[in-house]
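[1] Sequence plus the predicted model coming up.
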Amino acid sequence: MQESLRALLELQKTDQDLHELEQYKVDIPNQLETMETVQSEAETRLSDQESKVEDIEKNRRQHERDLQAAQEQVKKYQGQLYSVKTNKEYDALQAEIQAQKNRISELEDGILQLIDEAETEQETLETIRGETESLIERFGEERTTLESRLSAVDEDVAVKMDERKRMAMRVENQVLKVYDRIRRNLRGMTVVPIKKGACSGCFHVIPLQVVMQIRQGRRLVSCESCGRILITEEGLEY
């Protein structure tokens, strides 16, 4: 029985390795998906900022066109002043000229404000672009590493599965059946030591008589609470 338990502990270690590898097969795709989401959000933020800068520039160019049109209107009305025949027509033209001059002043102020705004948003754009490019570069390297690791995991699983088959052959058939049944029903360790008089899997107190039976090593002893296979805290030296 002792030899079978030793083989069982080795089998359990292999099963733990397999569990970790299988967890990698879940975790790595999740990490890749998270990276894709973060990168997509960063690219969207960059695109939004580019659009913001472009909209400001479009608005500035429109202001400049409107300014040019207003200036041309002033010249036109000023030229007409010399051909008017009545004071009423003269006053009307002066009013139009003043209105256009007011418009020009507003447009010039607006253009200056848009220039300042464009400079600020352009600086923000360059910062975001730099951050996004750095992130894409870093994620590219990490993605390559993770994909390589994921490919290696499949190979490692195959190796560990072969190793498990060999180890399982060293365990008594009845013991192996009990072990596999417990492993299917419980998370974590299947074979656990008694620590401070209790099962280290569920912390159920183990009677001294049962501890003595485990030390004798004549038969397989399971925790009556959780069903895990018990060994002494010292291991299998008895």
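    All right, it came through fine.
[2] contacts and neighbour counts: CA atoms only from here.
    Noted.
[3] Just the residues contacting stretch 182-198, thanks.
    Here stretch 182-198 makes contact (Cα atoms under 8 Å, 6 or more residues apart in numbering) with 8-9, 12, 179, 199-201, 204-208, 227-235.
[4] at 6 Å what do you get?
    By Cα atoms under 6 Å, 6 or more residues apart in numbering, the residues outside stretch 182-198 that reach it are 200, 204, 205, 206, 228, 229, 230, 231, 232, 233.
[5] Those residues into CSV, with extra columns for neighbour count?
    Rendered in CSV, the data for the contacts of stretch 182-198 read as follows (neighbours: other Cα atoms under 10 Å):
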residue, neighbour count
200, 19
204, 15
205, 16
206, 18
228, 24
229, 23
230, 25
231, 23
232, 19
233, 17
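[6] second one coming, line it up with the first:
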Amino acid sequence: MENTVAQRIEALSKVQQIDSELDAIRKLRGDLPEEVQDLEDEIVGFETRIENLKRDLAEVEANIDQYRGKIQDFKKRIVYLEEQQMNVRNNREFDAITKEMEMLDLDIQVAQKKIRDNEAEEKIKRERVLSTKDKLEERKKDLSTKKSELDEIMAESEVDEQKLLKQREKATKHLDERLLRSYNKIRENSSNGLAVVSVKRGACGGCFNTVPPQRQADIREKKKLIVCEHCGRVLTDVEIIEEPEPAPKRRSTRGRKAATKK
């Protein structure tokens, strides 16, 4: 059976009341959930950076080993050429071997420079690994502290929160999907989380803009959903401000005093 407008308004007010209580509970957590998430993301970033640095280190070490191997090969070749040089038959062969030995000596110098460059890079990357590991440990300690604080707060409010969530689920069953979607959208765009408010002192309880008397009358009748023309919040009720009773007038004694003098 379709709910009447008054029932839908009542259900909206109930959902808003529950959501406000949930907001109050979650407000106690402050920025802890976001801080925990940020720390977890930062830790993953540091771990990824360390893995990348280790992979780069392995490549640098492989390069160093490769150049050292080349140097050994060059030196073996030079020893072989020195032996061959002793058995040359003419100056042309001697000069050719000498030239090749000089080229090999240059190759050795180039390889040695490459080793020095790679060793310098290796040193920098190892320092970065250690520095990143230190930062990682600091973040892990911060995360442990923040998680403990959050878990403590969550434990204190978990029962109440679960109870309210069940109440909310029950209350939203009286709302159609379109209305609930609109309600949630208004809440998301509201800084205070209020999508359903009352008219207080002739003004919207959300944006405090004046609500015309005729619209206030329509709100009281609850025959249709009325939204604020300025902020779009649903207006569900009009608070009646009771006028204070006038103070009794004090009787003037001026006339009585004048009669006494006569």
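    Cool, got the structure. Just so it is clear, the structure is predicted and the values come from calculations on it, not from any experiment.
[7] out of the contacts of stretch 182-198 of structure 1, who's nearest residue 58 of structure 1?
    residue 200 (70.7 Å; Cα to Cα).
[8] What is the burial count for residue 185 of structure 1?
    Counted with other Cα atoms under 10 Å, the burial measure for residue 185 of structure 1 works out to 10 neighbours.
[9] Can you redo the contacts of stretch 182-198 of structure 1 as CSV, where the extra columns are distance to residue 193 of structure 1?
    What follows is the contacts of stretch 182-198 of structure 1, written out as CSV (distance: Cα to Cα, whole Å):
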residue, distance to residue 193 of structure 1
200, 6
204, 12
205, 12
206, 11
228, 10
229, 8
230, 6
231, 5
232, 5
233, 5
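[10] Using a markdown table, lay out those residues together with secondary structure.
    Shown next, in a markdown table, are the contacts of stretch 182-198 of structure 1 (DSSP: H, G, I helix; E, B strand; the rest coil):
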| residue | secondary structure |
| --- | --- |
| 200 | coil |
| 204 | coil |
| 205 | strand |
| 206 | coil |
| 228 | coil |
| 229 | strand |
| 230 | strand |
| 231 | strand |
| 232 | strand |
| 233 | coil |
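[11] Grab the most central residue of structure 1 for me.
    Among the residues of structure 1, the smallest C-alpha distance to the mean C-alpha position (Cα atoms, centre = their mean) belongs to residue 34, namely 3.2 Å.
[12] Now name the helix or strand holding it.
    When secondary structure is defined by DSSP states H and E, residue 34 of structure 1 falls within helix 2-80.
[13] chain center to that helix, what's the gap?
    Counting by Cα atoms, centre = their mean, to the nearest Å, helix 2-80 of structure 1 is centred 11 Å from the centre of its parent chain.
[14] Which helix in structure 1 has the most residues?
    Taking DSSP state H as the criterion, structure 1 has its longest helix at helix 87-168.
[15] ok and the helix or strand following that one relative to helix 87-168, angle-wise?
    Once the chain leaves helix 87-168 of structure 1, the next helix or strand it forms, by DSSP H and E, is helix 173-185. Between the axis of helix 173-185 of structure 1 and that of helix 87-168 there is an angle of 170 degrees, by axes from the mean of the first three to the mean of the last three Cα atoms, to 10 degrees.
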